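*Asks:* I'd like to go over a predicted model; first the sequence, then the structure.
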Amino acid sequence: MTQTTVFPSHAHAYRAAIIHTLEDPAKVGIDASYQYFEDGLLVVENGLIKAVGHAEALLSTLAADTPVTVYNNALITPGFIDTHIHYPQTGMIASYGEQLLDWLNNYTFPEEHKFADKSYADNVAEIFLTELLRNGTTTALVFGTVHPQSVDAFFEAAQSRNVRMIAGKVMMDRNAPDTLTDTPESSYQDSKNLIERWHGKGRLHYAVTPRFAPTSSDEQLTLAGKLLKEYPELYMHTHLSENKQEIEWVKALFPDQNGYLDVYDHFDLLGERSVFAHGVHLCDDECKRLAETDSALAFCPTSNLFLGSGLFDLAKTEQHNIKVGLGTDVGAGTSFSMLQTLNEAYKVMQLQGEKLNPFKSLYLATLGGARALKLEEKIGTLQPGTEADFVILDYHSTPLMTYRMKQATSLEERLFVLMTLGDDRAIKATYAMGKALHTRG
């Protein structure tokens, strides 16, 4: 009997161990949360995933001339999704010795001045996107600076790579250096121009981006809310309850509101595409409101530890059914690597007497991030029909990794080793829409 060919010759297949997440382990349990193929095949056609499954079953469905790339001692996962990162802070990552507010004044603002120069922004955008891809990150929710040209530079670089990225111009009209402030009206108009130029262009999305409540006036936050009403498909990206000193400052600046989240709620900034970075110090009422509005949080362990801000309570967010993604928060965050970010996330949970299972970690870095961004129909899994953004993880990326993997006796253990010892060296290749954008030399 002749085998019917399902996949035409212009498809491409990738053979290795394969894993992807199907659901949050907190909801369905570990065993039902993922799909794994020890000897798997991923079939890609025209930038989309056409099939995933056991290699033995799928190989016979390929046309005879379909190329098959085999990765030995490797694991294919969906591309990583970073739900909070600052591209202008690339040049100041690993700046020493401050907490949040002093860190902004002493390091962040001086660096962001430089993005008034478009050529400087162009250069940093190239470095930034190269680093993301070297670390297996294929989608990110990204801060620009107050300068519109910073967003143009980022989107131009992202468009040239055909990666799915979300970014926005910082809105900041007070409590910052004069050279980094805009006005309510200019921030609204500049954002509107950028939205018209970039939102929905290819794989690009725009995020309305007030830096955080203390650096925006009532008038500016009102106009941020107006933009979200005028363009319902936009994202909203800002910071929330990162640092106790910051929270007290918000109370002083907005005495008519009941708390930090209430400020954003008052100005209609909560919604299904609103992502709040950090959320370290949230009360139950705030968690309830985030869940009611389908807003998301970005868990940023390396920056919270680096700045001494506190420990994110992942268990509380699960109790309240809040969407949570993982954020590196470069440059307060100390690594572009989502693997190293998961390493720190595990430690954050340990300090609270909680365990972070490797399968939950995988969820946070992939499907959890996609859900936080309302993109789970496009990215975050390897389900047929989704975009072919995927990463090849190398079990033998370093001598120590090779030796440690010989002792591993389960998939769970291998994942944990990757997430503890892994970094950019563990990324053998990064694909976006089926095209290799990074291959480790």
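*Replies:* Ah, there it is. Numbering: from 1, shown residues only.
*Asks:* going forward, measure contacts between C-alpha atoms and count neighbours the same way
*Replies:* Fine.
*Asks:* quick one, what contacts the spatially most central residue of the chain?
*Replies:* Centroid-nearest residue in the chain, with C-alpha atoms, centre = their mean: Asp82, separated by 1.3 Å. Contact partners of Asp82, counting by C-alpha atoms under 8 Å, 6 or more residues apart in numbering, are 137, 139-141, 325-328, 338, 365, 369.
*Asks:* that one belongs to a strand?
*Replies:* Yes. Judged by DSSP: H, G, I helix; E, B strand; the rest coil, Asp82 forms part of a strand.
*Asks:* for it, give its distance to Ala55.
*Replies:* 30 Å (C-alpha to C-alpha, to the nearest Å).
*Asks:* same check, this time on Asp218
*Replies:* 58 Å.
*Asks:* more crowded one of these two?
*Replies:* Neighbours were counted for Asp218 and for Ala55 using other C-alpha atoms under 10 Å; Ala55 has more, 20 against 14.
*Asks:* in the lengthiest helix in the chain, which residues are buried?
*Replies:* Criterion DSSP state H: the longest helix present in the chain is helix 118-134. Of the residues in helix 118-134, 118, 121-122, 124-126, 128-134 count as buried by neighbour count, 16 or more other C-alpha atoms under 10 Å.
*Asks:* run through who's touching it.
*Replies:* By C-alpha under 8 Å, 6+ apart, helix 118-134 touches 87-88, 90-91, 114-115, 138, 149-150, 153-154, 157-158, 336-337, 424, 427, 429-430, 437-440.
*Asks:* in PyMOL, how would I select the buried members of those residues?
*Replies:* Burial among those is assessed by 16+ other C-alpha under 10 Å; the matching PyMOL selection reads:
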select buried, resi 87+88+90+91+114+115+138+149+150+153+154+157+158+336+337+424+427+429+430+437+438
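*Asks:* in strands only, show me the contacts of helix 118-134.
*Replies:* Among the contacts of helix 118-134, DSSP state E puts 138, 427, 429-430, 437-439 in strands.
*Asks:* between these, which sits nearest Arg203?
*Replies:* Of all the ones in strands among the contacts of helix 118-134, Thr138 has the smallest distance to Arg203: 11.2 Å, by C-alpha to C-alpha.
*Asks:* in contact with the closest one, which residues are there?
*Replies:* Contacts of Thr138 (C-alpha under 8 Å, 6+ apart): 79-81, 132, 163-164, 389-390, 430-432.
*Asks:* ok, and here's another one to check against it:
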Amino acid sequence: MTIYRGTIFDVAEDAFPGARLRADDDAGLRVVDGIITERAAFTAVRAAHPDDDVVDLRPGIVLPGFVDTHVHFPQVRIIGGLGMPLLQWLDECALPEEERLASVEYARGVAADFVRGLASAGTTTSLVFGSHFAGAVDVLFEEVARVGLRVTAGLVVSDRSLPEPLLTTPERSYEEASALAQRWHRPEGRTRYAVTPRFSYSAGDDLLDACHRVLKDVPGSWFTSHLNENPAEIAAVGAKFPTAHHYLDTYDRHGLVGRASVFAHNVHPTDGELELLGRSGAAVSHCPTSNSALGSGLFPLRRHLDHGVHVALGSDVGAGTGFSLFKEGLQSYFVQQLLGGEGTSLTSADLLHLATRSGAAALGLGEVVGDLSVGKQFDALWLCPREGGPLDVGLRHAASPEQALAKAFTLAGPADVAATWVGGDHVTSR
């Protein structure tokens, strides 16, 4: 039984945009068995529980753990491959590195880099694109379980249009996915299985049917893939599925669009796709630094919201430029500013919503994590910049909690995250 003392910021309501920041100065969070049982002024919580341990998180700000809804495990070592559009970047940067994960020992080192990167950035929950190799996915889950993060991930499957070492068959993909899910899928725990065709450009109808079988046969599993990221990609998918109504239909015809689906990017959607996403309850992971780095386009957030589509944030490491959702939140703000009248004006509280509550809801974990309310798991990060650094100066001169949060999204990075907890377990510290 522990009382965490500090300045606590979160967003406790579902409104987005227009999120309202909840900021409590010198507050106490009492955590019992990983669950927040009380939230009030520190003096009141301490008086009620004088024998509890106290963890003093002053100065700085305590935030809910971040939720990354699209990040690639095999790509942590290739961040920074600039100057190329999507398909060229895949051929020259991503796919050669992903082939190297055929070696379990190489994959083990990548997994350590990857999990450390998430935890040090304050990301406590993530939807992860795994590897094309089952052995590498095992290694990923082993490292996730050792460190204690919340991760939904799975075997990435393709049966065409990629280098031969990355290809599988429908039968093999089903067998390997089922075996991985048997070992690692724990819907009530911290690891869950995600059915993960790379994208329909590299997945034919029979393979997508096999994906549906896994999704149906593994209760509580999730589905994720790519959608409408780049004009050349969209054209290539159209050529491979000439009878499909649109890109999203290539998944929908196989029963893969629903409440347990998260599609990455969707930079260039049709109205029909947005209507289907909104009606089905599927979510979209907005990956702003990746979309900018690859020149994929500016994300039409307003159109998504107008159709009732749920949107969260993804770092898209390694086309994205790092694990920090502070950076992704800031870039999402920039993108909407650049869209002008077609964009959506975002506040600092909206950015926090995107990085926490939005992601938790997209992953079906809204009752478990996403804010620091009583009854939620204590998944949190302690933002405590080094004295004299840019963020330290900014926070000391913030005129309001909203302004402090804006400065955090503008100036913070992993170096400013002093500690991270998942379910009350301390998983990393500076």
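*Replies:* That came through, no problem. Predicted model, so just to flag it, every value in this text is computed and none were measured.
*Asks:* overall similarity of the pair, as a TM-score.
*Replies:* With the length set by TM-score structural alignment, normalised by the length of the second structure, the two chains reach a TM-score of 0.96; 426 aligned residues with a C-alpha RMSD of 1.4 Å.
*Asks:* among the ones in strands among the contacts of helix 118-134 of the first structure, find me the one that's closest to Gly202 of the first structure.
*Replies:* Among these, and counting by C-alpha to C-alpha, the member closest to Gly202 of the first structure is Thr138, at 14.5 Å.
*Asks:* in the second structure, what residue corresponds to that closest one?
*Replies:* When the second structure is aligned by TM-score structural alignment, Thr138 of the first structure is paired with Thr124.
*Asks:* over to Asn162 of the first structure?
*Replies:* Match for Asn162 of the first structure (TM-score structural alignment): Gly148.
*Asks:* pretty sure that match contacts Val422?
*Replies:* Yes. With contact defined as C-alpha atoms under 8 Å, Gly148 of the second structure counts as touching Val422 (6.9 Å).
*Asks:* neighbour count for those two, which is higher?
*Replies:* Shown here are Gly148 of the second structure and Val422; by other C-alpha under 10 Å, Val422 has more neighbours (27 against 21).
*Asks:* can you give me the helices for the stretch 251-400 of the second structure?
*Replies:* For the stretch 251-400 of the second structure, the helices defined by DSSP state H, counting those that start in this stretch cover 271-280, 288-293, 301-306, 325-338, 348-355, 357-362, 390-396.
*Asks:* so whichever helix or strand comes after the last one aligns onto which residues of the first structure?
*Replies:* To tie it back to what came earlier, the one meant is helix 390-396 of the second structure. Sequence order places helix 401-411 as the next helix or strand after helix 390-396 of the second structure, per DSSP states H and E. Residues 411-421 of the first structure are matched to helix 401-411 of the second structure when aligned by TM-score structural alignment.
*Asks:* look up how far Glu275 of the second structure lies from Asp252 of the second structure.
*Replies:* Noted for Asp252 of the second structure: a distance of 13 Å to Glu275 of the second structure, by C-alpha to C-alpha.
*Asks:* report how many residues lie close to the equivalent of Leu221 of the first structure over in the second structure.
*Replies:* For Leu221 of the first structure, the aligned residue in the second structure is Leu208 (criterion: TM-score structural alignment). Leu208 of the second structure is flanked by 27 other residues according to other C-alpha under 10 Å.
*Asks:* Leu208 of the second structure reaches His254, doesn't it?
*Replies:* Yes. Counting by C-alpha under 8 Å, His254 is a contact partner of Leu208 of the second structure at 6.4 Å.
*Asks:* now stretch 306-322 of the second structure: how far from the chain's centre is it?
*Replies:* Centroid separation between stretch 306-322 of the second structure and its chain, computed with C-alpha atoms, centre = their mean, to the nearest Å, is 7 Å.
*Asks:* do stretch 109-117 of the second structure as well
*Replies:* That offset, for stretch 109-117 of the second structure, works out to 16 Å (C-alpha atoms, centre = their mean).
*Asks:* quick one: average offset of that stretch versus the first structure, please.
*Replies:* On superposition with the first structure, the mean distance recorded for stretch 109-117 of the second structure (mean C-alpha distance after the TM-score superposition for the first structure) is 0.9 Å.
*Asks:* next one: stretch 328-335 of the second structure
*Replies:* Mean deviation for stretch 328-335 of the second structure: 1.1 Å (mean C-alpha distance after the TM-score superposition for the first structure).
*Asks:* so that stretch matches what in the first structure?
*Replies:* Counting by TM-score structural alignment, stretch 328-335 of the second structure pairs with residues 341-348 of the first structure.
*Asks:* and the longest strand for the second structure?
*Replies:* strand 21-32.
*Asks:* quick one: list the elements packing against that one.
*Replies:* Contact analysis of strand 21-32 of the second structure by 3 or more C-alpha pairs under 8 Å, 6 or more residues apart in numbering; DSSP states H and E lists strand 2-11, strand 35-41, helix 42-48 as its packing neighbours.
*Asks:* just name the most buried of these.
*Replies:* Greatest average neighbour count among those goes to strand 2-11 (a mean of 23), per mean count of other C-alpha atoms under 10 Å.
*Asks:* would you mind getting the angle between that one and strand 35-41?
*Replies:* Angle of strand 2-11 of the second structure versus strand 35-41, following axes from the mean of the first three to the mean of the last three C-alpha atoms, to 10 degrees, is 80 degrees.
*Asks:* what's the match for Glu111 of the first structure in the second structure?
*Replies:* By TM-score structural alignment, Glu111 of the first structure lines up with Glu97.
*Asks:* just give the number of residues close to that match.
*Replies:* 17.
*Asks:* in what helix or strand does it lie?
*Replies:* Going by DSSP H and E, Glu97 of the second structure is part of helix 95-99.
*Asks:* now that helix: buried residues?
*Replies:* 95, 97-99.
*Asks:* check stretch 299-308 of the second structure too.
*Replies:* The neighbour-count check on stretch 299-308 of the second structure (16+ other C-alpha under 10 Å) flags 299-305, 307-308 as buried.
*Asks:* swap in stretch 385-398 of the second structure?
*Replies:* 385, 391-392, 394-395.
*Asks:* mind listing the strands for the stretch 201-350 of the first structure?
*Replies:* For the stretch 201-350 of the first structure, the strands defined by DSSP state E, counting those that start in this stretch cover 204-210, 235-240, 274-278, 296-299, 323-326.
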